[in-house]
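Trainee: Quick one: sequence plus predicted model below, questions after.
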Amino acid sequence: IYWPSGTIDKYYEVAVDQHLLAHEGFCLKPFFNILPEGKTVLCDDQEVLLEIPFNLNNIQWSTGANTQSVSIAEDNQISVGGHEADGCFRASNIKSVLYTPDQTPDVYFVEGSEVNCPGETVKIMASPATDYLWNTGETTQSISVTESGVYTLKINGDCQEFTSAAIHILFTDPLPPVLENDTLIISEAQELTISAEGASVFWFRDASGVELIHSGGVFNAGYIASDTTFYVAGLSEFFGPERQTGMVNHQGTPYSGNNINSGLIFTVFKDIILEKVKVYTQHSGYRTIELKQTDVTSGLTSIIGSRRIYIDPQTSYIDLDFEILPGKDYVLTTNADSNMVHQGMQSPRLFRSNSGANFPYILENVTEITTTVHGPANYYYFYDWKIKEKQAECLSELIPVHILLQTHVRNDADESVSDLTIYPNPATGYLYFKCPSQNTLHGYSIEILDPIGKTIQSKSAVGGEKIFIGDLTAGMYFLRVRASTENCSIFTKKFIVQ
């Protein structure tokens, strides 16, 4: 050790993994632990006696005491020092004493989030503790969740039981598109267009939703020359609770120069909706609020969204409802040309703050307002942002749309529908049907089709008949009857197996 005085101390074979205290000229001593060692927790009305593990002279505790031991009955960080008989100074490590500590467990998401799609699994985990008891009855540090609900955890702390903050988990129920008819029966091969109503409609060729073939409510299915099944689903977006960012209230003087049209520059980290902002003005009239973004590569600025809004001379919230994707260099501003028309100047005559601005305004992992078009000294126009974060985007169940090609078809809309009786529906065990006006001497064939139009059972019969369906799994099927008489030539009817 080279000391400022020029003294050089040399120590040999010094053990590793030590915290040492050196004194110039003669001492190199390890720090020691106050007794009792380890974590010390005091509950109500308890105290602990802390002791130095060997004799020292000139003792000085951090509490001010100078005895070999001290009693502690409150939260404290304790240390002590003193001299040994050889004159070397010894110092302790810091000893923590906790009095009735708050040991409320933290619970956090490992997989998933508050809002999830059907069929997903959410994993939540707790901070380390001696034991765990979830309100589901599970006793592990983490649990997997597949149902909507409120989840909490209890642990036994050193002095009492603690319960975590509640975690609300939602598994969404995305809305499927609305179909006028999920079974279309055509009498000849033809070009066919199918329609479904919904905000975001997607058409698939397979029941697993892997092969996407069209997006949109109107689907041109092409030339249909055989039994065909398509699948349609709706995509729903789910947003979390409203959150706030930005400067909340105006501070300072109201207006900047007549030729200044400024705005706020911000970054978005997740899909959000900027629902509304607060503005101040003393001048009524229209303003055009614009959301812009500058492309870093090309330097070109594009308008992402625009709202023409009449603003009264008061403090008010204006609805924007801008859907914003993750990205940088967004600007929330006004249209200077519109300002010239309605305000007679480039300025929008909206209040800006020339004091109290404190950039950046951060909504962690969601958005960050970094500065303004004219730098961080002032805050321009748009206060108290109300934002919702998109937390899930979920596809509904896939609905099969069956197209059945049948010659001389009589379906449920025909006036002769009473010629075929099918019961019970839904059915279990046996399904009965009869074509009563048909002569029982005439034969006919029976087919049972699965939901994608594949024949899974067929037979011949005469007159009324019952069909055993007890070996079919629960679900939807089609009964197809082919008869030798015109009265009941070909008939397809849907039935349900319970």
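Mentor: Thanks, I have the structure now.

Trainee: C-alpha from now on. contacts and neighbour counts both.
Mentor: Fine.

Trainee: element containing S338, please.
Mentor: Using DSSP states H and E, S338 falls within helix 336-343.

Trainee: That helix: which residues count as buried?
Mentor: Buried residues in helix 336-343, defined by neighbour count with 16 or more other C-alpha atoms under 10 Å: A336, D337, S338, N339, H342, Q343.

Trainee: The structure to be compared is supplied as follows:
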Amino acid sequence: ATVEAMGADAAMFSWNSTGTGPYNVQYRPVGTSTWESFPNVINMGVQVNGLMPCTAYEFQVEALCDTITSGFGPSVLLEPPVEPVPTITLDNEEVFCEGDQVTLTSSAATNLWSTGETTASIVVDQTGTYTVDGLGVCDTASSAAVDILVLDFVLPTANDVNLPGPGTATLTATGDSILWYDVQLGGSPVGSGTSWDTPFLSTTTDFWCTNTEVFGGAVSYAGEPDNSTQGQYHGNGNNWILFTATEAFTIRSVKVYASGAGNRPISLIDMDNSLNVAAGTFNLPDGESRVQLDFEVPGPGNYGLRITSGNPQLWRDGLGSNPGYPFPIGTFGTITGTTVTGANSTAYYYFFYDWEVEAFGVGCESDRVQVTVSMPTGLEEHAGPSVNVFPDPADRDVFFDLSGYTGIGQVQVTIFDASGRAMATKPMLNGRATVTTAWLADGLYSYLLTSNGQPITSGRFVVSHL
């Protein structure tokens, strides 16, 4: 016999029988004592209406045979619908930087998020624990929690710079990792480091810097820390060590014991797809040493770390060493055994000891902080001193004639090329100076007139040889 819901308050109860009937049907809510009856049912099925929604019922049937009955058979249960446990999918990582976001999407048809939202998806940009309830007809099912961590960036600190006149400026900023930009948004970095020299500047110019901090990337160690006395320097690379990964990480280094100095080829193998993930040839000294691999394990899966030469002459622990498999690899994997088949799979330990492993970190670049390189205002439009520069373009010489300057002290003129290098300096006598340009390459040059280290005026001229 079977029973099938026909909406929220009805059901179809059906059965098979070798007799021709009629039949008696009875049903009741599970756990109650009083039966409701349908006597003398001709067909082998009956629709029952008026059921209480979201209530479990039991149904029974008996066949009538003249003056006797078969007796009621075992109960057939009608269970109320059960809402499946919803799952949450993400379109981004669970850990990300301030300014980013992740969309959480529920598998349920009707939802109530821990945030109070009732849409199928929500956008999250705040640290917190998020769940969703799937609202069924008769019950509610809660998802597993999703923990979101939003990493706050740290702004760099930087100061504006004042230049006495055209030239280069050294910009400085404090932070973990500084990048410099010449635009407020977009573009590519034009420099890096806590100290950076600008190109040659002839006007007030703005730059911007950011600070990048790396979160996570914790280092741990895995595998046998040292070799044992039970083993040998091995003469082939036919077998190797196996591990599983539950997330991406980096094998930074391993300890080895070599019989003889020389090159050894080492590979990281994707065992699921028989692919080389990373490989390198490493020159090892005789005896114990640490090999800097920097092999990136790309994500969950089964992997091997192996020697690919025929005669590595590296120590491997053998029978009787009793390696302590499985070895946890931090929180992101396990060293499980070797490629040796049969019962001896975990009886050997091949070549690579004391693994240094590092979790992938998350780098968060801050917003851009403006840094202004200022020139004295109105240098070229100064109401007082002015300079006449001729000829322009210049060939063999360029002449400077200063007027309107009432200051005290020697005035000198300095010539700069397009990169900001000082090419020539000449003192002025009675407000005049002649600078030889015959040896200068064709191009645009700038000049700066100063007295006692203070700028007076500046400008540009062209050198063009006839």
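Mentor: That came in fine, so what should we check first? None of the values given here were measured: they were computed from a predicted structure.

Trainee: Please state their TM-score.
Mentor: The TM-score (TM-score structural alignment, normalised by the length of the second structure) is 0.47; 313 aligned residues with a C-alpha RMSD of 6.4 Å.

Trainee: Take the buried residues of helix 336-343 of the first structure and write them to a markdown table, including distance to L212 of the first structure.
Mentor: Listed next are the buried residues of helix 336-343 of the first structure as a markdown table, based on distance: C-alpha to C-alpha, whole Å:
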| residue | distance to L212 of the first structure |
| --- | --- |
| A336 | 44 |
| D337 | 44 |
| S338 | 43 |
| N339 | 46 |
| H342 | 48 |
| Q343 | 50 |
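
Trainee: which among those residues gets closest to Q77 of the first structure?
Mentor: For those, the closest approach to Q77 of the first structure (C-alpha to C-alpha) belongs to A336, at 60.9 Å.

Trainee: Give me the packing partners of the host helix or strand of L77 of the second structure, helices and strands only.
Mentor: Under DSSP H and E, the secondary-structure element containing L77 of the second structure is strand 76-78. Other helices and strands packing on strand 76-78 of the second structure, by 3 or more C-alpha pairs under 8 Å, 6 or more residues apart in numbering; DSSP states H and E, are strand 2-5, strand 57-65.

Trainee: Tell me which of these approaches F390 of the second structure most closely.
Mentor: Here strand 2-5 is closest among those (C-alpha to C-alpha), at 101.4 Å.

Trainee: In the helix or strand following that closest one, which residues are buried?
Mentor: The helix or strand immediately downstream of strand 2-5 of the second structure is strand 10-14, counting by DSSP H and E. By 16+ other C-alpha under 10 Å, the buried positions in strand 10-14 of the second structure come out as A10, A11, F13, S14.

Trainee: can you name the two of the residues you listed that are farthest apart?
Mentor: The span of the buried residues of strand 10-14 of the second structure, defined through C-alpha to C-alpha, is set by A10 and S14 at 13.3 Å.

Trainee: Out of the buried residues of strand 10-14 of the second structure, the closest to N283 of the second structure would be?
Mentor: The closest of the buried residues of strand 10-14 of the second structure, once distances to N283 of the second structure are taken by C-alpha to C-alpha, is A11, at 77.1 Å.

Trainee: gap between the closest one and V3 of the second structure?
Mentor: Distance from A11 of the second structure to V3 of the second structure, counting by C-alpha to C-alpha, to the nearest Å: 7 Å.

Trainee: roughly how far apart are Y380 of the first structure and I496 of the first structure?
Mentor: Distance, Y380 of the first structure to I496 of the first structure, by C-alpha to C-alpha: 63 Å.

Trainee: what do you get for G305 of the first structure?
Mentor: Remark: distance between G305 of the first structure and I496 of the first structure (C-alpha to C-alpha) = 49 Å.

Trainee: again, but for V110 of the first structure
Mentor: Taking C-alpha to C-alpha, one finds V110 of the first structure at 41 Å from I496 of the first structure.

Trainee: Okay, strands next: where are they in the stretch 201-350 of the first structure?
Mentor: 201-204, 212-215, 218-224, 228-239, 243-245, 263-268, 272-279, 285-294, 301-311, 316-324, 327-334 (DSSP state E, counting those that start in this stretch).

Trainee: Just name the most buried of these.
Mentor: Comparing the strands of the stretch 201-350 of the first structure by mean neighbour count (mean count of other C-alpha atoms under 10 Å), strand 201-204 comes out on top with a mean of 24.

Trainee: Any idea how many residues pack against Y445 of the second structure?
Mentor: Applying the criterion other C-alpha atoms under 10 Å, we find 19 residues in the vicinity of Y445 of the second structure.

Trainee: Which helix or which strand is home to it?
Mentor: Per DSSP H and E: Y445 of the second structure is located in strand 443-451.

Trainee: That'll do, ta.
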